[in-house]
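**Q** Output the structure for:
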Amino acid sequence: VNIEGLPEIYVRGQGGLMDVVLHPNYKENGWLYISYSSSDENGSGGNTTIMRAKLKNNQLVEKQVLYKANPNSTRGQHFGSRIVFDRDGYLYFTIGDRGDRDVNPQDITRDCGKVYRLNDDGTIPNDNPFVDVVNAKKAIFSYGHRNPQGMTLHPKTGEIWTHEHGPKGGDEINIINMGKNYGWPVISYGVNYSGTKFTDITHKEGMEQPLHYWDPSIAPSGMAFINSNKYGDWNGNLLVGSLKFQYLDRCVIKDKKVVKEERLLDGVGRVRSVEQGPDGYIYVGVENVGIVKLLRQ
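**A** Purely as a prediction, here's the structure:
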């Protein structure tokens, strides 16, 4: 099916159309949400944008831009971006640091390198952590992120879990808490791609530690918990796609630690997205392959 009426998308490097999510009450209200890169507003280049729209006769209608990160940048990396609704109906989305690690992630007056929270209509929740901070971006929920390309809701606790790309080493899984600083680039378990260091520390007071990190990097993308009876004792496991090594990583979580990992669909291709369908089965989006249904042997 070809969907018409998409917004103009700024395609550069890692930018493009990045996520599509249905409102939790989609059957009643018809809203769907997309994250994409747009060249609208400030300066040349583009940045990550969140829009909601409705689908009528395979065409997007009633399009509303809810958030646009500024300023634009001509850099081609680290747009994010994933969208998740929590149990209370709040809309969360991620935007990467846009390749400007020393400026954006630690500055709450700037977009990029953040997890954001909005009401479903794009307004700012009254209890967002920085609503009373002068010049802060009021939509920010947490900061100090590099490039989160995985986000999901824990089916039992309702917590927001993310993963993000590190540089060379230091890909992370994090549980996102309101107002917290996740450290990038002040603390990291990775190094520059050249092998040189950009920081000497992995811990600092006031900065969150990851629940798990990968070294070497797996280049994570896509993320979902198994929450069904289709996979036996895998129920409750976390699934993370690997772009770099082209497999699905099954993570066994105990006491908020990854205690075991297993490669599934090894060699399937660059895994971009992981979702559990209404039927309880896991569906994996793979670049240049399509959608793969996960079956347990």
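**Q** okay, CA-based contacts and neighbour counts for the rest of this
**A** Fine.
**Q** Which residue is the nearest non-sequential neighbour of residue 267?
**A** Computed as Cα to Cα, 6 or more residues apart in numbering, the closest residue to residue 267 that is not its neighbour in sequence is residue 246, at 5.1 Å.
**Q** contacting residues for the one you found?
**A** The neighbours of residue 246, taking Cα atoms under 8 Å, 6 or more residues apart in numbering as the test, are 266, 267, 268, 269, 270, 271.
**Q** so can I have a markdown table of the residues you listed showing secondary structure?
**A** Formatted as a markdown table, the contacts of residue 246 follow (DSSP: H, G, I helix; E, B strand; the rest coil):
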| residue | secondary structure |
| --- | --- |
| 266 | coil |
| 267 | coil |
| 268 | coil |
| 269 | coil |
| 270 | coil |
| 271 | strand |
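**Q** I have a second one here; can you model it like the first so I can compare?
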Amino acid sequence: MTRFLSLILSLALAGPALAQNVGEKPATRDWPFSLRPVAELQNPWAIAALPDGSVLVTGKAGRMWHVTQSGARELTGLPSVQYRGQNGLLDVAVAPDFATTREVYLTYVSRGNALVLARGRLEGDRIAGLKTLWQQTPGGRGQPGGIIAFGPDGMLYLSVGDRMQPDTAQDPDNPRGKILRLTRDGKPAPGNPHYDKGGVRAQTWSEGHRNPYGLAFTPDGNLWEHEMGPRGGDELNLIEPGKNYGWNEVSNGRHYSGLPIPDHDTRPEFEPPKLWWTPVIAPSGLAVYEGRDFPQWQGDMLIGGLAGSGLALIAGDGSDQLARWDLEMRVRDVAVGPQGQVWIIEDADDGALYRLVPK
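**A** Got it, this is the predicted structure:
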């Protein structure tokens, strides 16, 4: 019996470490920064930092502003969007070579309820030559995802939510619940796990996601994603090609009805999160810190919280939540500027853009 117990113990110790629930770690009002209001904006959704230190901010109702030291100027040339519930004008990202191309990438939910990826150019106070690069077929309901990240490989990564139709996240021929890897023209990227199969499978980098509102690369080249769980179980995931992250077969949360969902540790074929939150923080926005304003955060991740009403600092290797600050506002997005400026936006009809200033 003693030998049997020793064997069981050794196998347990040799197995993979279980993900850590950091949702029970309390938030603090002791901030290492102050919040400087920069601009009042209607229902802002996403931030993109420009090389000159200014920022672009989308508004979910279909508006966009270029915020500089002289104020916020509203831009024209934007698409018509479905502004309802979680849908509207979503993410904005600038091309890695923006300084020469002036290219701006947008995601939005169209009037036909499809998630759309589009590209235009910032010319003065307008987005010129807006062109659709990729469009979701079929569309869906809420939970669109729509986050854009450019990889060190030059490819464009796009998160697509399950659109409140959870079973489709496990359908390899449906883009819902996937992270796509595309060329900058919106085509399937060579080297994708199922590139030769065509269709959605050729575009897919990973699958089994619920409501992914954060996507970013750390300096070591790793791609990180976070997504909102159902009733508990918000996740931080290290994204690897071809992996399935389990939704809706597994989750560390429960159905809204209260019925259980099997935990990740019951299904080893699915990739578990590195960290998870119960109670939830409703993560929204993900940025990797590099710069001079907060040198102690170098290489770490910043995550906004809607239900969490603040900002979380996550170790760059995803091993722990280093801090969480209660800002008494729903933080929709966070971005880091070229010199290390940190920007956040408040999720509200009468929202605002803030800069974090070191104390």
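**Q** Just send the contacts of residue 246 of structure 1 back as JSON lines, with neighbour count and distance to residue 72 of structure 1 too.
**A** Output for the contacts of residue 246 of structure 1, formatted as JSON lines (neighbours: other Cα atoms under 10 Å; distance: Cα to Cα, whole Å):
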{"residue": "266", "neighbour count": "13", "distance to residue 72 of structure 1": "38"}
{"residue": "267", "neighbour count": "12", "distance to residue 72 of structure 1": "36"}
{"residue": "268", "neighbour count": "17", "distance to residue 72 of structure 1": "35"}
{"residue": "269", "neighbour count": "21", "distance to residue 72 of structure 1": "32"}
{"residue": "270", "neighbour count": "22", "distance to residue 72 of structure 1": "28"}
{"residue": "271", "neighbour count": "30", "distance to residue 72 of structure 1": "28"}
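**Q** Could you single out the nearest of these to residue 84 of structure 1?
**A** residue 271 (18.9 Å; Cα to Cα).
**Q** What's the match for the closest one in structure 2?
**A** In structure 2, the residue matched to residue 271 of structure 1 (TM-score structural alignment) is residue 331.
**Q** And for whatever residue of structure 1 lines up with residue 277 of structure 2, the neighbour number?
**A** Taking TM-score structural alignment, the alignment pairs residue 277 of structure 2 with residue 214 from structure 1. The tally of other residues near residue 214 of structure 1 (other Cα atoms under 10 Å) stands at 18.
**Q** Test my guess that residue 214 of structure 1 contacts residue 168.
**A** No. Contact criterion Cα atoms under 8 Å: residue 214 of structure 1 and residue 168 do not qualify, at 9.9 Å.
**Q** show me where the stretch 151-300 of structure 2 has strands.
**A** Under the criterion DSSP state E, counting those that start in this stretch, the stretch 151-300 of structure 2 contains strands at 156-160, 178-182, 204-207, 212-217, 223-227, 234-239, 275-277, 283-288.
**Q** how about these in a markdown table, adding distance to residue 305 of structure 2?
**A** Converted to a markdown table, the strands of the stretch 151-300 of structure 2 look like this (distance: least, Cα to Cα, whole Å):
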| stretch | distance to residue 305 of structure 2 |
| --- | --- |
| strand 156-160 | 18 |
| strand 178-182 | 21 |
| strand 204-207 | 24 |
| strand 212-217 | 11 |
| strand 223-227 | 11 |
| strand 234-239 | 11 |
| strand 275-277 | 11 |
| strand 283-288 | 5 |
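**Q** nearest to residue 323 of structure 2, of the ones you listed?
**A** Nearest of these (Cα to Cα): strand 275-277, 13.4 Å.
**Q** Residue in structure 2 paired with residue 187 of structure 1?
**A** Using TM-score structural alignment, the equivalent of residue 187 of structure 1 in structure 2 is residue 250.
**Q** Could you check how many residues crowd around that match?
**A** Neighbours around residue 250 of structure 2, by other Cα under 10 Å: 21.
**Q** List the contacts of it.
**A** Residues in contact with residue 250 of structure 2 (Cα under 8 Å, 6+ apart) are 261, 262, 263, 264, 267.
**Q** do residue 201 of structure 2 as well
**A** Each residue near residue 201 of structure 2 by Cα under 8 Å, 6+ apart is listed here: 172, 173, 194, 195.
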